[in-house]
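Peer 1: okay, predicted coordinates and the sequence, questions at the end:
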Amino acid sequence: MSLTQLIKNTLHEGEIFRKRVIIAWLMMLLLLLVIVVRLFFLQVINYEYYKTKSNNIRITILSIPPTRGLIFDRNGVLIADNRVSFSLEVIPERVENIDLMIEKLTKIITISESERANFKEQLKHSRPFESIPLRYLLTEDAFKSIPLRYRLTEDEVARFSVKKHRFQGVELKSHLSRYYPLGATGVHAIGYVGRISEKDLKFMDESNEINKSNYKGSKYIGKVGLEAYYETELHGKTGIKKVETDVRGKIVWVLDRTDSVPGKNLYLNIDIDLQKYIEDLLGEERAAVVAIEPESGNVLALVSMPNYDPNLFVNGIDAKTYYELRDSPDRPLINRAIRGQYPPGSTVKPFVGLAGLEYGVRAPHQATWCPGFFRLKGKRHRYRDWKRGGHGSMDLHTAIEQSCDVYFYELAYDLGIDRLHSFMTRFGFGKKTGIDIPGEKGGLMPSREWKQRRHGVVWYPGETVITGIGQGFMLATPLQLAVATATLSNRGQLKQPHIVFAIDDAILNEKAIVTPTQKSTIILKHKNYWEHAIGGMKAVVHGRRGSILQGQRYDPNNIPKEHRDHAWFIAFAPLDIPRIAVSVIVENGGDGSKTAAPIAKKVMDYYLLKRAPLVSADDDNQ
């Protein structure tokens, strides 16, 4: 090849190379331009579109509420259960016109005025920038859905499901809801749960016992009774799950999960059959009965009548029904067994008699004459006995047997209020018993110091006189009298009453038994003093002139019921090895021996014969 041809080929190849470089640069510039244009469209032109689309998939942390523990009676009967319930919930941000939506819903599902009002109230509190502080918004779902209607029937669920596509922003949700299968039976002991309120949230902020973060995603909390007292044990521990959700909030993927820990189950000392038997026995009366196992302090029954259905409160009671319960003259919402404070009347006479023996003011067989009244020296006022003609000669045994007021007027006066107060408080009068349900009242055992502090005046001797028969300022609850009676039957062993027998952890398969607590022991100077008081109680029922066999003090049929005395009776059985101690009060029941005593007898017979067949209810019953 000549030199000239070689030079030409070299120049040609160089030109080709330059063209290729130019083409490559042009392609790179074109590609860069495409990228820039694409980025412009993504970041500027279609910014809103892709911003919305990117929000369609979100990572959300959701709470998994725990399953609440169950409650069983001493025989394994289920008292408090959890059942699947369907609710209709609204996501406000997804609904253009909420009022119009509700109106359309009412054509297929009944929505009451109270349900609408509750929804509107929750709707106000769901707004993050309105008056309610953010710290009171408990769950992640607070901005997502608000319950409009709870406990839909199967028919309502079906009707809504068919037309669900017409209601954007309305969801059908299932969850476990508390259910009390026995209805009103045992409600004053069991209590109930209700929806978590703003008041509950504030309480959580101030409480050292309840962890507010453990209630994220939860709807319910114990309000009264055992449900409230054992809230920490029953509630369980909240779990969490990390999920991806789309724009509708629908979960598309679960990224991580920590399961919740279910609450612990409670096993009670209460015999629900006995409880129901007593409630049926009392019927429409305003009354209370407490039955205790003396040896242990186990509460066998705790009855307050009238009662109410706790299921009404679980998802929010309607205003009309609540006001009817609240304003009823029979006060069904009041737990008379632990909160009813009444003058104990003649039920205190065995205890006052023991005080007389203990302080040496009376000997067991020392006689006192009862002319039908007692009068302080230098005073004209007469403190009348219920038996106008008097009982004649009385010692401690016969005074308890015949319920002689004069004997105890004189004994109380000789003891004085200071010694009387000191001795009676040893049996728990004037003190809370410490039972494991909230709201207990402590009654009142008056003293000089109390009256001076409360009323700013001195104590008068006449007030001591009537305290000897459980009148005047003295007040006691049915529970206190049941505990005092059990202590007497135990010959001084005072046990703290308790309703729960065991707390069962189903996960760990461990059952923690609640150990009975002996609060104190009353030691008398002579052990046989107990037998004198108990012997008098036995004679009340079986003595020839026992007060239970005597005529009524007055004819209650001639007195309006609201003006009649309250009817009290205390008892225990059997005599030697007590298995049950009972206190009964019937408000405005008149004579206790005719109204309350038959109830006490039936309660003890039912328990001893039906629930404890190895023990016979014979003539030793007290």
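Peer 2: Okay, I see it.
Peer 1: going forward, measure contacts and count neighbours with C-alpha atoms only.
Peer 2: Fine.
Peer 1: how about the helix or strand where Lys223 lies: buried residues?
Peer 2: Element membership for Lys223 (DSSP states H and E) is strand 220-224. Within strand 220-224, the residues that count as buried by 16 or more other Cα atoms under 10 Å are Tyr220, Ile221, Gly222, Lys223, Val224.
Peer 1: structure two is appended below for comparative analysis:
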Amino acid sequence: MFDFKSVAQKERSRFLLRAWVASGLVLFALALIGIRLWVLQVDEHEGLLQRADRNRTAVMPIAPRRGEIVDRHGEILARNYLSHTLEVVPAEVQNMDKMLDALGQVIDLSPNAITRFKRRVAAGGRYQEIMLRNDLTELEGAYFAAQAFRFPGVKLKARWVRQYPQGQVAAHVVGYVGRISEADLQALDERGDLGNYRGTDVIGKQGVERAWEAMLHGMTGIESLEVTARGEPMRSLHRIDPEPGRDLILTLDLKLQRVAEQAFAHHRGALVAIDPQNGQILAYVSQPSFDPNLFVGGIDQESWRELNESKDVPMLNRPISGTYPIGSTYKPFVALAALELGKRDAETKIYDPGYFELGNQRFRNAGSAHYGHVDMHRSLVVSSDTYYYSLAPEIGIDALHDFMKPFGFGQRTGIDLSGERAGVLPSIKWKREAFKTPEQQRWYAGETVSAAIGQGYNAFTILQLAQATSVLANGGRYYKPHLVMSAQDRHGQVGRIERKEPDYVLDIEPKHLEIIHAALADVTQSGTARRAFAGTPYQAAGKTGTAQLFNLKGGRYRKDAIDERLRDHSLFMGFAPLEDPSIAIAVLVENGGWGSDTAAPIARKVMDAWLLEKDKEEQEAQEEQEGSDTEQKVAATDQPATQETAR
């Protein structure tokens, strides 16, 4: 017989078991949920709150306005202007490629511009405004504004753009800015400055723009925006305004700079003019030059190829990066070395037959000239090579090296520009380190002879020659050459950067300096530079030089028979006025021939522009002061009479 009661009891037991198991599972699940809620609400509350805030906010960088660059009189060399640009917020664009294709039908977008834009999008944030195209014309801006509804996320904005109003004038000094490259980003990251360049598209690449980048750039600002779930900005939560870069006031005199550049005409070369009393660079020429405006928005391939492949090498910063033999402009320093080291006094005469023999080798004077009996004074006035050929073995190359080093020859001066080369001031030690084989490492007596007239292994920058001339002019005081005089912040506060005291002072006998100065003064009066400096209302001192590039191998130099780029360099060094120098100058004209023919006339024009203009300004200031004093006296005289009349 079937037992219904037993079956029902079993079913009831199974049901209860299932109920308990289900209840346990429910309770376990509720416990897990409770624990998870505790973790979320209590343990991870702060972190999740910050994540939520980040999801609802976007932090946008605000690029600072770059500082301007002006000359010593306030004339602008680099400035900023507002340009219409197209900015894109990637978070607001659904299909970037489709948008770029459609926008290209409205506004001209070059392939290079699109490539650069995509690279910046990959490196930037989704909510950051990224420039797609700059320098839109008014017509392009108006046309896009009419079509803007078709392009959500693309905005027409105004942005600061760098401009160089002087064009090619002083381009190697000012330099230029260019788009930030991967190498720039890596360097900024290594210095810890990458965060300060969020939102910035350009960075200094050459010249003052590069050397003083940290001061010119300023500090980036930030703005926190509340955004929707779709990334659309709703309102500003917090803003820190950017701090503009500082304006730099250079020591350069733009009027003098223009005169110097125009004096070169079609010639290639370099010129540096320094104030001997403080090391300020007054003029700095590297010819040919280039237009820095080409680089601001990214130089096109054709322009870059033209600059990069030119035989004249316009991108070479000649005064600090080009090294040259300086020929006879080295002789005043060699003569001073002979006096200071006690190797020869100024009155000692040697016979100059037009050559000097050492062993089986004959070293000739330039142009095969012969001067008979010459002392130190006349050796500089007529530029006798033989006098210095004979002096070289008496001094020796190492002693010559040690004497020249404090003048700055063969040393980086530390000027506030990048790319300066040290050049070569030869010595026995230098040659051992520069060459590999024992035969090459050996120093020969004939090499000392060549070095004494600025040839041989000597390879100096024109800045080094100008700096050494400045030290010679001011009695041995060495001021480091510099281009930045002071910096001005947004409040108009000016902070001077240069130092007033010399870096060091050379221990030179004043009577020895007088001997050299007197000879250099006669060079411009009756010597090799007399034609260039005829009729000057001031007393200049200087030395011409001609540096040989082509080995004649004992033959006679014929200019017309040699390729133009193998002809001699033309040089001049000097200072003025003689008694109280306010300008020291070094000039090199590549393949210009005799120093007296090409370099010296350029130096004369620059000295005239500086000294005569300065005298004119002082006279005008004096006349203005005298006129003011006269007016005050007249007013003082008239006042009692006026009062008496009133009574």
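Peer 2: Received it, and whenever you're ready, just let me know what you need. Here the structure is a predicted model, which means the values were calculated and not measured.
Peer 1: circling back to that earlier point, so which bit of structure 2 is the strand holding Lys223 of structure 1 matched to?
Peer 2: Under TM-score structural alignment, strand 220-224 of structure 1 corresponds to residues 202-206 of structure 2.
Peer 1: go on, stretch 254-274 of structure 1?
Peer 2: Aligning stretch 254-274 of structure 1 against structure 2 (TM-score structural alignment) gives residues 236-256.
Peer 1: buried stuff in that stretch?
Peer 2: 242-256.
Peer 1: so which of those is the closest to Ala122 of structure 2?
Peer 2: The closest of the buried residues of stretch 236-256 of structure 2 to Ala122 of structure 2 turns out to be Pro242 (Cα to Cα; 24.2 Å).
Peer 1: and Gln452 of structure 1, what's its match in structure 2?
Peer 2: Using TM-score structural alignment, Gln452 of structure 1 lines up with Arg432 in structure 2.
Peer 1: list the contacts of the nearest residue to its match once chain neighbours are set aside.
Peer 2: Once flanking residues are discounted, Arg432 of structure 2 sits nearest to Gln441: 4.6 Å by Cα to Cα, 6 or more residues apart in numbering. Under the criterion of Cα atoms under 8 Å, 6 or more residues apart in numbering, the contact list for Gln441 of structure 2 reads Lys431, Arg432, Glu433, Ala434, Phe435.
Peer 1: inside helices: which ones of those residues?
Peer 2: Among those, DSSP state H puts Lys431, Arg432, Glu433, Ala434 in helices.
Peer 1: mean per-residue distance, the following helix or strand past the strand holding Lys223 of structure 1 to structure 2?
Peer 2: Once the chain leaves strand 220-224 of structure 1, the next helix or strand it forms, by DSSP H and E, is helix 225-229. For helix 225-229 of structure 1, the mean deviation from structure 2 after alignment is 1.1 Å (mean Cα distance after the TM-score superposition for structure 1).
Peer 1: rewinding a little: would you mind measuring from the match of Gln452 of structure 1 to Arg442 of structure 2?
Peer 2: Relative to Arg442 of structure 2, Arg432 of structure 2 is positioned 7 Å away (Cα to Cα, to the nearest Å).
Peer 1: repeat for Leu37 of structure 2
Peer 2: Taking Cα to Cα, one finds Leu37 of structure 2 at 85 Å from Arg442 of structure 2.
Peer 1: residues in structure 1 aligned with stretch 372-379 of structure 2?
Peer 2: Mapped onto structure 1 using TM-score structural alignment, stretch 372-379 of structure 2 spans residues 392-399.
Peer 1: same thing with stretch 402-413 of structure 2?
Peer 2: Going by TM-score structural alignment, stretch 402-413 of structure 2 lines up with residues 422-433 of structure 1.
Peer 1: so how far does the matching stretch reach from one end to the other?
Peer 2: 17 Å.
Peer 1: flag every buried residue along it.
Peer 2: Applying 16+ other Cα under 10 Å to stretch 422-433 of structure 1 flags Phe423, Met424, Arg426, Phe427, Gly428, Phe429, Gly430, Lys431, Lys432, Thr433 as buried.
Peer 1: skipping its backbone neighbours, what lies nearest the third one in space?
Peer 2: Yep, that's Arg426 of structure 1 we're talking about. Closest to Arg426 of structure 1 by Cα to Cα, 6+ apart is Ile522, at 7.0 Å.
Peer 1: that neighbour corresponds to which position in structure 2?
Peer 2: Ile522 of structure 1 maps onto Leu506 in structure 2, by TM-score structural alignment.
Peer 1: run a quick neighbour tally on its match.
Peer 2: Neighbourhood size, Leu506 of structure 2 [other Cα atoms under 10 Å]: 13.
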